[in-house]
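*Asks:* can you look at this prediction? I've put the sequence above it.
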Amino acid sequence: MHRMRNGVNPFTGSSLTILLLLISLMLAGCGFQMRGTADLAFKNLYMQGAKTTIDKPLKKSLATNGVTVVQDKEQAELMLEMIGEKTEKRILSLSGTGLVREFDLYYRVYFRLKDPDSDVWGPEQMIEQRRDYSYSDAELLAKQGEELRLYDDMRTEATRELLRRLVVQKPGNLQAPKL
């Protein structure tokens, strides 16, 4: 409930409109922009190869951007081969008593692209995501949950990165993007 001062509601229709207008102008002025669709140079993609955990979110992102994942190679304007994915967990630091204090988590996905008219696949590409987190045996369940959330976050970011790499690919002119 709004607090009224001297019996006057500070959020009347015109003042509320002005407030919303000011907030909109501030957001527009700071460069805020809703995420749009990617400008992909192809409309049909054929996916093959190893099943990865990012297949489903990648297909959803492609569909959102107007790309159909086709089942027939002949209909494809671009071919994507998922070679595989790998997760890795490394010890980052130890305490003075030799207990693990921090871990490094890695998620890598490997893929390559091919123009359907070509017999040659493009070079193998890798997307790597890395996160580190502190660890404590006293908080074992919480830290296991944190690790799972970090891997999920890395997969989401790898999906976005793969989509960004697909944006720069032009069918008929495949090349590895310069990083």
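*Replies:* Received it, and whenever you're ready, just let me know what you need.

*Asks:* CA atoms for contacts and neighbours, from now on please.
*Replies:* Fine.

*Asks:* what about the longest strand in the chain?
*Replies:* strand 78-94 (DSSP state E).

*Asks:* buried set for that strand?
*Replies:* 78-83, 85 (16 or more other C-alpha atoms under 10 Å).

*Asks:* please apply the same query to stretch 113-126.
*Replies:* For stretch 113-126, burial by neighbour count (16+ other C-alpha under 10 Å) applies to 113-116, 121-122, 125-126.

*Asks:* can I get the residues you listed in CSV with distance to residue 138?
*Replies:* As requested, the buried residues of stretch 113-126 are exported to CSV (distance: C-alpha to C-alpha, whole Å):
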residue, distance to residue 138
113, 46
114, 49
115, 53
116, 54
121, 49
122, 48
125, 40
126, 36
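
*Asks:* keep only those of the residues you listed that are in strands.
*Replies:* 113-114, 125-126.

*Asks:* distance to residue 15 added to those, as CSV?
*Replies:* Shown next, in CSV, are these (distance: C-alpha to C-alpha, whole Å):
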residue, distance to residue 15
113, 56
114, 58
125, 55
126, 53
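
*Asks:* which one of those residues is nearest residue 89?
*Replies:* residue 126 (17.7 Å; C-alpha to C-alpha).

*Asks:* structure two is appended below for comparative analysis:
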Amino acid sequence: MTFRTLLTRAVPVALVLALTACGFHLRNALVLPPDLGAVRVVSVDRYSPLAESLSQALTRAGAPAATEQTVDATVLDLLSEQWGDRPISLDELGRAQEFSLRYAVTFELRRPDGTTPVPRQTIELARDYVSNPVQSIGTEGEREILQTELRREMVASILRRLDAVARRTFDTANTAAPATTAAPAAPVEPAASSDTPR
């Protein structure tokens, strides 16, 4: 393998790593649902990197982190996380050479009273990558980078759902509350003048 080939493969990986290192930032400030309180992120996978990333993002947004001892915590429940590869192109010998990496997460947000401001729903993301059936070196590394990128995008997508609910609740509250206007002052009768003839 020549130096030029090595450099050609290393540069795209370095660029992706540089982009992923910048972290997740919402364009605008995240608005959390009112009266959210302490939040506990629960996942079917006890060591889920997604759950850890969501906990950190919610804490940065101002939501108190719930501990095991917290009573009446709001729960962001990650009900399922699924990864899958789907072949999308074949070479002349019928071997898969391009795949679509898919990541689907089902979640819901439950308040302590049992209400679900964010009902159960699924978000699915996908990214395509090339896997050379002859030279598989580097394919696993590229797939791991894509997994990290998709996980970061999933955090952003879930937070946007929470943000949308909060903004909708805020707008509804503002629309329902009628604007209070001052009542017009009652006309004042002119005082009787002592010069008025009787």
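*Replies:* Nice, I can see it. Since the model is a prediction, treat every value here as computed from it, not as a measurement.

*Asks:* in a strand, residue 102 of structure 1, correct?
*Replies:* Yes - counting by DSSP: H, G, I helix; E, B strand; the rest coil, one finds residue 102 of structure 1 located in a strand.

*Asks:* so it sits right up against residue 137, yeah?
*Replies:* No - the pair residue 102 of structure 1 / residue 137 is not scored as a contact, 11.3 Å apart, by C-alpha atoms under 8 Å.

*Asks:* name the residue in the two with the higher neighbour count.
*Replies:* residue 102 (17 against 11; other C-alpha atoms under 10 Å).

*Asks:* in the lengthiest helix in structure 2, which residues are buried?
*Replies:* In terms of residue count, the longest helix belonging to structure 2 (DSSP state H) is helix 139-176. Residues of helix 139-176 of structure 2 classed as buried by neighbour count (16+ other C-alpha under 10 Å): 142-143, 145-147, 149-152, 154-160, 162-167.

*Asks:* now the angle between strand 74-90 and it, please.
*Replies:* Counting by axes from the mean of the first three to the mean of the last three C-alpha atoms, to 10 degrees, helix 139-176 of structure 2 points 130 degrees away from the direction of strand 74-90.

*Asks:* same for helix 139-176 of structure 2, what does it pack against?
*Replies:* Under the contact definition 3 or more C-alpha pairs under 8 Å, 6 or more residues apart in numbering; DSSP states H and E, helix 139-176 of structure 2 sits against helix 3-21, helix 49-60, strand 96-110, strand 118-130.

*Asks:* residue 149 of structure 2 contacts residue 20, correct?
*Replies:* Yes - contact criterion C-alpha under 8 Å: residue 149 of structure 2 and residue 20 qualify, at 6.5 Å.

*Asks:* what lies in contact with stretch 47-65 of structure 1?
*Replies:* By C-alpha atoms under 8 Å, 6 or more residues apart in numbering, the surrounding residues in contact with stretch 47-65 of structure 1 are 37-40, 68-70, 79-85, 155-156, 158-159, 163.

*Asks:* now for it, what's the gap between its first and last residues?
*Replies:* The straight-line separation of the ends of stretch 47-65 of structure 1 (C-alpha to C-alpha, to the nearest Å) is 16 Å.

*Asks:* quick one: distance of it to the chain centre.
*Replies:* Remark: stretch 47-65 of structure 1 is offset 12 Å from the chain centroid, using C-alpha atoms, centre = their mean, to the nearest Å.

*Asks:* and that stretch, which residues are buried?
*Replies:* 47, 54, 58-59, 61-62, 65.

*Asks:* what does residue 37 of structure 1 correspond to in structure 2?
*Replies:* Matched to structure 2 by TM-score structural alignment, residue 37 of structure 1 sits across from residue 29.

*Asks:* pretty sure its match sits in a helix.
*Replies:* No - applying three-state DSSP, one finds residue 29 of structure 2 to be coil, outside a helix.

*Asks:* contacting residues for the alignment partner in structure 2 of residue 113 of structure 1?
*Replies:* Under the alignment (TM-score structural alignment), residue 113 of structure 1 pairs with residue 109 of structure 2. Residue 109 of structure 2 makes contacts with 74-77, 116-120, as judged by C-alpha under 8 Å, 6+ apart.

*Asks:* for the residues you listed, which one is nearest residue 175 of structure 2?
*Replies:* Distances from residue 175 of structure 2 to the contacts of residue 109 of structure 2, taken by C-alpha to C-alpha, are shortest for residue 117, at 18.7 Å.
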